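Visitor: fold the following for me, if possible:
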Amino acid sequence: MKVVCFLPDSIAFQNKLGMLTRSAGVNFQPCTSEEEAKVFATNERKDRFFLFAEAKKIDFLKDFSANYPECRIVVILQESLQRVIPSLIDCSNIQCFVATNNGEFDARELIMLLKKFESKDYPGLEKHLNFPAVFKEKRIKSQSDKRDAIKILEEFILKIGGNSDRFDQYAQRVCDLADELLLNAVFDANPRLKTADRSAPFELIDTESVRIKWGFDGEVFGLSVADPFGSLSKKTVMQYLDENQKTEHIGKRDSGGLGIKLIFERLHHYIVNVNPGKMTEIVCLMRFEKRFKDFDKRLRSFHYFKVEDSQ
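Guide: Below is the predicted model:
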């Protein structure tokens, strides 16, 4: 696997990224200019390769995306994702936006990205949590199933924190997030229920059932919800995350879109895995900070993986 990196304004970050990727056996090529990055891309365009570049290099990213469609682009964020979405929303091969917090990135997030890219094996909450991790899983087919799952989830988080006030706040936040994810999976993803009242009781047949799973490895809490439809596009997600976008202009139900914004505000890493027509899995990762107010200070990462035809 080959990576070209254009981070001329963050040399220390680029060097650290280089050490990390080389340790994973990746061919890492740092570039000091746009021209140098394009020469690398021209020479490697017959093969699958990856570009790491800063979000503020908007014109370069748009040009690179258009001219090298076979490339997969990882954008390094030093500001909120919502601010860069309007400029990059139409770049189809930008898959990942990696947040840096105070100039630092989450090393294991990048290692996971590289592993996913290399293996093309995208789904699975287990990939994102270290071993040993404790997991719980529930299958949702009705309103009562959803209610029971959220109650078990709340008890799981409270138990982690020894019923402290801080973890009571985390439990509320995660349960709100889980409820919204499940509503989106049950109603917005399902063609049969797309126009139904989201507050009404529901009954799903076996082939429509939704799976919720969560786990904790002592450092990171993860939650995933999967539906069997595989219809969520990257552009749809980014449109709803755009803080300037009016949801009524997108052509979809406001409820689902507002839900995506709510979800994004309650996590640190938002990962969408899609197997078209077969499965959409939303993975949410968050660190339970020592102080609850520190939770919202972290920038959010966004990753979108679509199962490739060659798989």
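
Visitor: rest of the way, CA atoms for contacts and neighbours
Guide: Noted.

Visitor: what about the nearest residue to Met112 once chain neighbours are set aside, how many neighbours?
Guide: Nearest in space to Met112, with sequence neighbours left out and distances taken as CA to CA, 6 or more residues apart in numbering, is His128 at 6.9 Å. Using other CA atoms under 10 Å, His128 is surrounded by 20 other residues.

Visitor: also Asp294?
Guide: Applying the criterion other CA under 10 Å, we find 10 residues in the vicinity of Asp294.

Visitor: what are the buried residues along the strand or helix carrying it?
Guide: Element membership for Asp294, per DSSP states H and E: helix 292-295. The neighbour-count check on helix 292-295 (16 or more other CA atoms under 10 Å) flags Phe295 as buried.

Visitor: now do stretch 128-138
Guide: For stretch 128-138, the neighbour count (16+ other CA under 10 Å) marks 128-129, 135, 137-138 as buried.

Visitor: tell me the centre residue of the chain?
Guide: Centroid-nearest residue in the chain, with CA atoms, centre = their mean: Ile271, separated by 1.9 Å.

Visitor: distance check, Thr195 against Arg147.
Guide: Between Thr195 and Arg147 the distance is 22 Å, computed by CA to CA, to the nearest Å.

Visitor: how about Gln29?
Guide: Gln29 sits 50 Å away from Arg147, going by CA to CA.

Visitor: same check, this time on Glu35
Guide: Glu35 sits 55 Å away from Arg147 when distances are taken as CA to CA.

Visitor: so if I had to pick from those two, which one is more boxed in?
Guide: Neighbours were counted for Glu35 and for Arg147 using other CA under 10 Å; Arg147 has more, 13 against 10.

Visitor: give me the three-state assignment for that one.
Guide: Look at Arg147: counting by DSSP: H, G, I helix; E, B strand; the rest coil, its state is helix.

Visitor: need the contact list for Gln82.
Guide: For Gln82, the contact set (CA atoms under 8 Å, 6 or more residues apart in numbering) comprises 241-243.

Visitor: buried subset of the residues you listed?
Guide: Among the contacts of Gln82, those scoring as buried are 241-242 (criterion: 16+ other CA under 10 Å).

Visitor: redo the contacts of Gln82 as a markdown table? Include distance to Asp188.
Guide: Output for the contacts of Gln82, formatted as a markdown table (distance: CA to CA, whole Å):
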| residue | distance to Asp188 |
| --- | --- |
| Leu241 | 16 |
| Asp242 | 19 |
| Glu243 | 21 |
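
Visitor: which one of the contacts of Gln82 is nearest Ser301?
Guide: Distances from those to Ser301 were compared by CA to CA; the smallest belongs to Leu241, at 11.8 Å.

Visitor: grab the nearest non-local neighbour of the closest one.
Guide: Excluding its sequence neighbours, the residue lying closest to Leu241 (CA to CA, 6+ apart) is Lys261, at 5.6 Å.

Visitor: this one next, for a side-by-side:
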Amino acid sequence: MKLHPAEIAKLLRGFSFFSSFSDEMILQISTMTSIAEFDIGQYILREGEINTKLYFLKEGVAEIILASEVVAILQTPGDVMGEMSVVLKKPVTTSIRAKNKLVCFVIDSNYFSHVPQKDFDKFNALLFRVYSTVLADRLIKTNEKARLFEVANRELYEAQANLEKSTGKNVLLVDSDRKQLVLAKMAVGSSGVNMDVASDLTSAIQLLKSNSYDAIIFDENSKDICKEFKSISGSPKFVLITTKRVEENLPIIKELITIDNVITRDPDDKQLTIKTLLTTLTKLLSDDIFGIEKYLSWGVDIQTKKVSSSSERMLLKQEMVDYFLRLGIRKTILEKLFLVTEELLMNAVYDAPTDTQGKAIFNHLSRKTEVVLDSHQQSILSYGCDGIYLAVSVTDPFGSLNKKTITDYLENCYKGQPENLNQFKGGAGRGLHQIIENSDLTIFNVKPGKKTEVICLFFTELNKKEPNPSFHYFFGK
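Guide: Okay, the predicted model is just below:
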């Protein structure tokens, strides 16, 4: 791939890094800019190497690797790589590898030492400008990462503190991934909850024969443990934990539909994995599965609004968006939030209300028909943000959602056959599909016949990672 300097300058102008540079300066830089392509798995930079080049991401996704672990990804056009090794003239401290086909603009700092004498002062000033911008950008990112690190650490501490209230409870984790076992043991170990771990079914069965547990968590590779349930003493709560995408999750979830609690995890995100486990145990061991606050830092301002009619939806959504705009939440996140909240409110007004016999009251109506809810039918809209997660939830007083509805609707939507499900129901499950696909994580908390809470989480951190929506559900008794 070869581009004229004017074409390169036009593309560089669109990168935030160069936003304060003059057109003349960008054109000068473009004359010293080349294009490099990297295949999947190919390294752009390797830890310990001497580097003289600045790389600006044009297309693709790059992984930053430290001590053999992927610690971050770069996927925004204009993301800069190799800056600190160039500025400090020291070996590269982290490796960078192409996650897929990658295209970069490359500026070799050695070019600056070969400019004509008459242009030396001008290019020396240009070099200083580039370096100062690199350092300023790195400082901003470092400060933001420090803030996010502090928030994440605080959240983990709070989750662990909440779990300490369940001191004396016994938990069994059966997981074929030994790394996850070690991670879980360390996270739960200091909370006062006793956790036994097993990496295979044989070891798990031996533990079950000699111990009684309040909760048993198992991964999809250990599903055969379900055959031992009848012989298990006590009444433990069972949790299926899986790592796959929603569409790939559904067969195993449907196979184990009798399991009341299902969670997912991202093995590449240790902090989120730990928090998910701690939050899940806190919910189950305390017999309190409800509450948006369980997924946000302690002390976060939670806004709550009553949902009393279908005509209020627009006002409720606009008030929520205005609230988050004042907090500085990006519009791209708020667009998804707006869509998700519309579906949550539609479900709360038209789908959730049932009569004493469990029969839907308003589900047969067109979504354009005005519905006014009696006081005992009204739902609650809640939302808040702790700097890392933005959360919204709608809670209704009916508890009419069930596991089969969730899995059947999603399965048909992913197969492209939503019309196969109850053609008289508005949306035929498309709304549920929209909620999950536009959120980073959706949690269904249900006490059948009493209460349903749907919580949707959105990551506020820039370039958190590639979208991989998932859902959890918890069904109480």
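
Visitor: just give the TM-score of the two.
Guide: The TM-score (TM-score structural alignment, normalised by the length of the first structure) is 0.86; 297 aligned residues with a CA RMSD of 2.5 Å.

Visitor: equivalent range in the first structure for the lengthiest helix in the second structure?
Guide: When the second structure is parsed with DSSP state H, its longest helix is helix 120-163. Here helix 120-163 of the second structure fails to align to any part of the first structure, judged by TM-score structural alignment.

Visitor: that helix: what's the following helix or strand?
Guide: Downstream of helix 120-163 of the second structure, the next assigned helix or strand under DSSP H and E is strand 170-174.

Visitor: show me where the first structure has strands.
Guide: Taking DSSP state E, the strands of the first structure run over residues 2-6, 27-30, 49-54, 72-77, 94-99, 134-140, 210-216, 220-227, 269-275, 279-287, 301-306.

Visitor: tabulate those (CSV), appending distance to Val84 of the first structure.
Guide: Output for those, formatted as CSV (distance: least, CA to CA, whole Å):
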stretch, distance to Val84 of the first structure
strand 2-6, 18
strand 27-30, 23
strand 49-54, 11
strand 72-77, 9
strand 94-99, 10
strand 134-140, 35
strand 210-216, 30
strand 220-227, 26
strand 269-275, 16
strand 279-287, 21
strand 301-306, 12
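
Visitor: so which of those strands comes closest to Val39 of the first structure?
Guide: Smallest distance to Val39 of the first structure across the strands of the first structure (CA to CA): 10.4 Å, for strand 2-6.

Visitor: give me the angle between the closest one and strand 49-54.
Guide: 20 degrees (axes from the mean of the first three to the mean of the last three CA atoms, to 10 degrees).

Visitor: was I right about Gln303 of the second structure contacting Tyr383?
Guide: Yes. Counting by CA atoms under 8 Å, Tyr383 is a contact partner of Gln303 of the second structure at 5.3 Å.

Visitor: and Glu150 of the second structure, how many neighbours?
Guide: If you count neighbours by other CA under 10 Å, Glu150 of the second structure ends up with 12.

Visitor: check Arg83 of the first structure too.
Guide: Arg83 of the first structure is flanked by 15 other residues according to other CA under 10 Å.

Visitor: surely it is in contact with Asp242?
Guide: Yes. Under the criterion of CA under 8 Å, Arg83 of the first structure lies in contact with Asp242, with a separation of 7.4 Å.

Visitor: what does His433 of the second structure align to in the first structure?
Guide: Alignment note: His433 of the second structure maps to Lys261 in the first structure; criterion TM-score structural alignment.

Visitor: and the gap between its match and Cys96 of the first structure?
Guide: The span separating Lys261 of the first structure from Cys96 of the first structure equals 17 Å under the rule CA to CA.

Visitor: please apply the same query to Val225 of the first structure.
Guide: 20 Å.

Visitor: these two - which one has more neighbours?
Guide: The neighbour comparison of Val225 of the first structure against Cys96 (other CA under 10 Å) goes to Val225, with 25 against 21.

Visitor: that one pairs with which position in the second structure?
Guide: Counting by TM-score structural alignment, the partner of Val225 of the first structure is Val394.

Visitor: ok, its match - contacts?
Guide: Residues counted as contacts of Val394 of the second structure (CA under 8 Å, 6+ apart) are 344-345, 348, 379-382, 453-455.

Visitor: got it, and Phe444 of the second structure?
Guide: Phe444 of the second structure is in contact with 452-455, 471-474, counting by CA under 8 Å, 6+ apart.

Visitor: also Tyr170 of the first structure?
Guide: Tyr170 of the first structure makes contact with 157, 288, 292, according to CA under 8 Å, 6+ apart.

Visitor: give me the number of residues near the second one?
Guide: Translated: Phe288 of the first structure. Neighbours of Phe288 of the first structure (other CA under 10 Å): 18.

Visitor: can you pull the contacts of the aligned residue in the second structure for it?
Guide: The pairwise alignment with the second structure assigns Phe288 of the first structure to Thr460, based on TM-score structural alignment. By CA under 8 Å, 6+ apart, the contact list for Thr460 of the second structure reads 329-330, 333, 387-390.

Visitor: what of Val237 of the first structure?
Guide: 257, 260.

Visitor: distance of it relative to Gln95 of the first structure?
Guide: Separation of Val237 of the first structure from Gln95 of the first structure (CA to CA): 12 Å.

Visitor: please apply the same query to Glu34 of the first structure.
Guide: 20 Å.

Visitor: out of those two, name the residue with the larger neighbour count.
Guide: Between Glu34 of the first structure and Gln95, counted using other CA under 10 Å, the more crowded position is Gln95 (18 against 15).

Visitor: surely the more buried one meets Ile271?
Guide: No. Look at Gln95 of the first structure against Ile271 with CA under 8 Å: they stay out of range, at 10.2 Å.

Visitor: shared neighbours of those two, which are they?
Guide: For the pair Gln95 of the first structure and Ile271, residues contacting each of them under the criterion CA under 8 Å, 6+ apart are 303-305.

Visitor: quick check: closest non-adjacent residue to the equivalent of Val193 of the second structure over in the first structure.
Guide: For Val193 of the second structure, the equivalent position in the first structure is taken to be Val26, counting by TM-score structural alignment. Counting by CA to CA, 6+ apart, the nearest residue to Val26 of the first structure once its immediate chain neighbours are dropped is Met1, at 5.5 Å.

Visitor: contact partners for Ile140 of the first structure?
Guide: Remark: with contacts taken as CA under 8 Å, 6+ apart, Ile140 of the first structure is in contact with 146, 209-212.

Visitor: that one -> the second structure?
Guide: Counting by TM-score structural alignment, Ile140 of the first structure lines up with Val307 in the second structure.
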